[in-house]
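Participant: sequence first, then the predicted structure:
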Amino acid sequence: MFNYVKILNVRCQKIAASVILIILCVCFLHKINNSKYLPWAHLKDISCYYSVKGDVLPSADSNNFSPSQKSIFFMETSCRRNLTSRDLCAIESAARAHPDYRINVLFAAPISAELLGQFSLRQKFENVRFARIHIDEYSKNTPVQELVWSGGLYKSHWRVEHASDLLRYLTLYKFGGIYLDLDVVVAKRLDTLAANWAARESEFYVGSSAIAFSLDSVGRSIAEAAISDLQKNFRHDLWSHNGPGVITRVLKMRCNTTDITLMNSKICQDFEVYGPELFYPIKWQNSSKYFDSGMLENKDAYIYHVWNHMTRNRTPDKNSPYAQLARTFCPFTYALYGDRFGL
């Protein structure tokens, strides 16, 4: 005769053990998710942000770093401690178009003397300057200090990209000027535009790949609103939330509209929002057009954004729009790399 009581007890014990195991797993995952050691941590290492070994660059967080109002900023936030041909093309094109501007290339990682000597662009263009960001010191006494010091970036699913998002807004908050991504080609002077501007990259987002906040009252109010939004609304689990999401939310409030296609300097209190044709003439969904053989359709843009996130594994055809742009606006870099340009 079966001992039903014994069987029931065994089953209850198994259920209890399963429940305990589930609770332990949930607690463990919660602990990981709120620590510096996420399961995907190995994908994007940002430990270099806290290293000073072999660093020869001047510090961007010292009192000696005082960019002029005519400043363009680029950020390199990976730990690869190098610049690609695409990066150098962006810097060269900006330097050529703005010989009277300081082109500031800010590194989150330490750069050695050996690596620095490989960046021949510094010798070619006197207005190009490299500096090092020590992120804890750089954020000190700013609204995002606690976010940085508490390890908020370590919780991010996209650490390098979200660090770039944070640092671009923080830099414009600290110094004012123009920020550009490293995957652009600058085709025209940007000081012919409004003093404060951004551009729509789609019908849903104002882009953050190219933005200008001057030190006037308009620029200061936008910079303060952006850094405040980051402080309050930083998300580690959403790709666009801390980049284009910030400027989009700020402008929806400032312009008193949720329709970004209606945004302009009139309803946005002197902050200009340009159309995508001037900064994002090829949408990210069609980014391969930059790399395939063909003619550049839009020749009136100020900036061409080649969407590295989508195209990093593409090599531009010699007759592609990207190669044509490079030969025109960053000829030194294009000649230096030859067939390896764009890799």
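Facilitator: Everything's here; your move.

Participant: alpha carbons only for contacts and neighbour counts from here, please
Facilitator: Fine.

Participant: residues in contact with the closest residue in space to residue 298 that isn't next to it in sequence?
Facilitator: Nearest non-adjacent residue to residue 298, counting by Cα to Cα, 6 or more residues apart in numbering: residue 281, 6.6 Å away. Neighbour list for residue 281: 298, 301, 304-305 [criterion: Cα atoms under 8 Å, 6 or more residues apart in numbering].

Participant: buried ones among those residues?
Facilitator: Listed as buried from the contacts of residue 281 are 301, 304-305; burial here means 16 or more other Cα atoms under 10 Å.

Participant: which one of those residues is nearest residue 246?
Facilitator: Nearest to residue 246 out of the buried ones among the contacts of residue 281 is residue 305 (Cα to Cα; 19.3 Å).

Participant: in addition, the following structure is provided for comparison:
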Amino acid sequence: MEKDNSTKKSLSEVLDLRQLRHTNSPVFSTVIFAVIMLLVVAGTILSNMSLESTFFWSSPTSQVIQMNRMERKPLAPPNNSTSRDRIAWLRSHLTEFEVFRSTNLSKQFHQRVVDSLDDKCEVRFFMTWFSPAEFFGKREILAVESVFKSHPRGCLMIVSGSLDSQQGDSILKPLIDRGYKVFAATPDISLLLENTPAKSWFQEMKSFKRDPGRIPLHQNLSNLARLAILYKYGGVYLDTDFIVTRSFKGLRNSIGVQTLLEGDSKNWKTLNNAVLIFEKHHPLVYSFMEEFASTFDGNKWGHNGPCLVTRVVQRARETIGDNFTVLPPVAFYPFNWLDIPRLFQTPKSSNDSIILKTDLVKLNRESYGLHLWNKFTRKLKIGKGSVIDIIVSDHCVVCRGIQR
């Protein structure tokens, strides 16, 4: 009834019906009919839009879900730019990088870490998020939830200015309401890098004396921030596309192999920095930061991340000894980016089902987690009954909107 009254009111505001009654002109009749039809059609469209939105966000029975529907536009200079162009670009866009800011809130970062990650934490976890909060989607939420599925008494600090906000609070609230210790804190990168070999690199970048490169600078700042955080506080760093499947409680000073040498089951070719586990002030992490500052190249994918830790570890045994462990690929990277797409697919044959069971045994018994390789799988849908579908179901804790 309220809706009908509203419609009548809208009509009377558009046309004075009393005046129209006194004319026999077909034009006025046509106008009345057109206005009525317009309102009816508009109401139908709005109603359908509302229903469609409700269905997408609340339906628990869809056979596939798509993670991270929004496309993010990376903050990066044009691909064909020169070094001088890129430095000029950084100068004009510096204010858009929250990590270069120093505020009253960011200066509290150290104390907030100390207060939040106390001795009661079963394991200390860190993640970084230097993108807008609205891009912290289903996949990232699943990564966070999986931490607490395996570590209900663990603590997670998400180093992020955008999530250290009301919007971030609403994203993390379902976990906080259930008693899980997850926090977001705005970093002060300049203070975080004090007394580290990367401090000068940051100052030079901020004062436009270094080429940021063509790769989004946020990515390389994340590569550096994770090292500084582990060096200053110790703990476990995880990428936001890593799903934890087993407790990390027994791991110390460890890094994982991404790929082995071809035809060699023992000797490795490449390490990765998506998962790092180190104690406070570990010399290997210090060496990582030295390498970052001295060899930085913002034009090569992986140069300041996986390739960096690979270079340093290859030299490290001669310089700092064996006080760290290199874990095999199955620990953190059981499936590479070429193999992982099949984990999203619904099994279509008995052979597919056998392979699926084998994959799940590997993930649940031999691996500590699964790196989803967002760069390659972001747009993939999760097939019903697929490995990823089962992993989502088994390792979420709130499970709102991220499982069937």
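Facilitator: Perfect, thanks for sending it. As the structure is a computational prediction, the values presented were derived from the model and not from experiment.

Participant: name the element the spatially most central residue of the first structure belongs to?
Facilitator: With distances taken as Cα atoms, centre = their mean, residue 164 lies nearest the centre of the first structure, 3.6 Å away. Element membership of residue 164 of the first structure, judged by DSSP states H and E, is helix 159-175.

Participant: in the second structure, what residues pair with that helix?
Facilitator: Under TM-score structural alignment, helix 159-175 of the first structure corresponds to residues 217-233 of the second structure.

Participant: do stretch 126-137 of the first structure as well
Facilitator: Using TM-score structural alignment, stretch 126-137 of the first structure pairs with 180-191 in the second structure.

Participant: just to revisit the earlier point, show me the contacts of residue 281 of the first structure that map onto strands.
Facilitator: Those of the contacts of residue 281 of the first structure mapping onto strands are 304-305, per DSSP state E.

Participant: so who does residue 99 of the first structure touch?
Facilitator: Residue 99 of the first structure neighbours (Cα under 8 Å, 6+ apart): residue 127.

Participant: so the aligned partner of the residue nearest to residue 298 of the first structure in the second structure, which state does it fall into?
Facilitator: Using TM-score structural alignment, the equivalent of residue 281 of the first structure in the second structure is residue 334. The three-state label given to residue 334 of the second structure by DSSP: H, G, I helix; E, B strand; the rest coil is coil.

Participant: what do you get for residue 314 of the first structure?
Facilitator: Secondary structure, three-state DSSP: residue 314 of the first structure is coil.

Participant: so it makes contact with residue 289?
Facilitator: No - counting by Cα atoms under 8 Å, residue 314 of the first structure stays clear of residue 289, with 10.8 Å between them.

Participant: what strand or helix carries residue 136 of the first structure?
Facilitator: Applying DSSP H and E, one finds residue 136 of the first structure within helix 135-138.

Participant: scratch that, residue 4 of the second structure
Facilitator: With DSSP H and E as the test, residue 4 of the second structure turns up in helix 2-14.

Participant: and that helix, what's buried?
Facilitator: Across helix 2-14 of the second structure, burial judged by 16+ other Cα under 10 Å covers 7, 11.

Participant: can you check which part of the first structure the helix or strand following it sits on?
Facilitator: Going down the chain from helix 2-14 of the second structure, the next helix or strand is helix 17-20, by DSSP H and E. Under TM-score structural alignment, helix 17-20 of the second structure has no counterpart anywhere in the first structure.

Participant: which other residues reach stretch 294-312 of the second structure?
Facilitator: 211-215, 217, 220, 223, 270-273, 287-288, 291-292.

Participant: mind checking which of these are buried?
Facilitator: Neighbour-count burial (16+ other Cα under 10 Å) applied to the contacts of stretch 294-312 of the second structure gives 211-215, 217, 220, 223, 270-273, 287-288, 291-292.

Participant: in helices only, show me these.
Facilitator: 217, 220, 223, 287-288, 291-292 (DSSP state H).

Participant: tell me the two of these that are most distant?
Facilitator: Within those, 217 and 287 form the most distant pair, 21.2 Å apart (Cα to Cα).

Participant: would you check that residue 53 of the first structure makes contact with residue 110?
Facilitator: Yes - if you go by Cα under 8 Å, residue 53 of the first structure and residue 110 touch, sitting 7.0 Å apart.

Participant: quick one, which of those two is more surrounded?
Facilitator: Neighbour count, other Cα atoms under 10 Å: between residue 53 of the first structure and residue 110, residue 110 has more, with 25 against 11.

Participant: if I look at the more buried one, how far off is residue 61 of the first structure?
Facilitator: 14 Å (Cα to Cα, to the nearest Å).

Participant: re the thing from before, neighbour count winner among residue 314 and residue 289 of the first structure?
Facilitator: A count of neighbours by other Cα under 10 Å puts residue 289 above the other of residue 314 of the first structure and residue 289, at 19 against 14.
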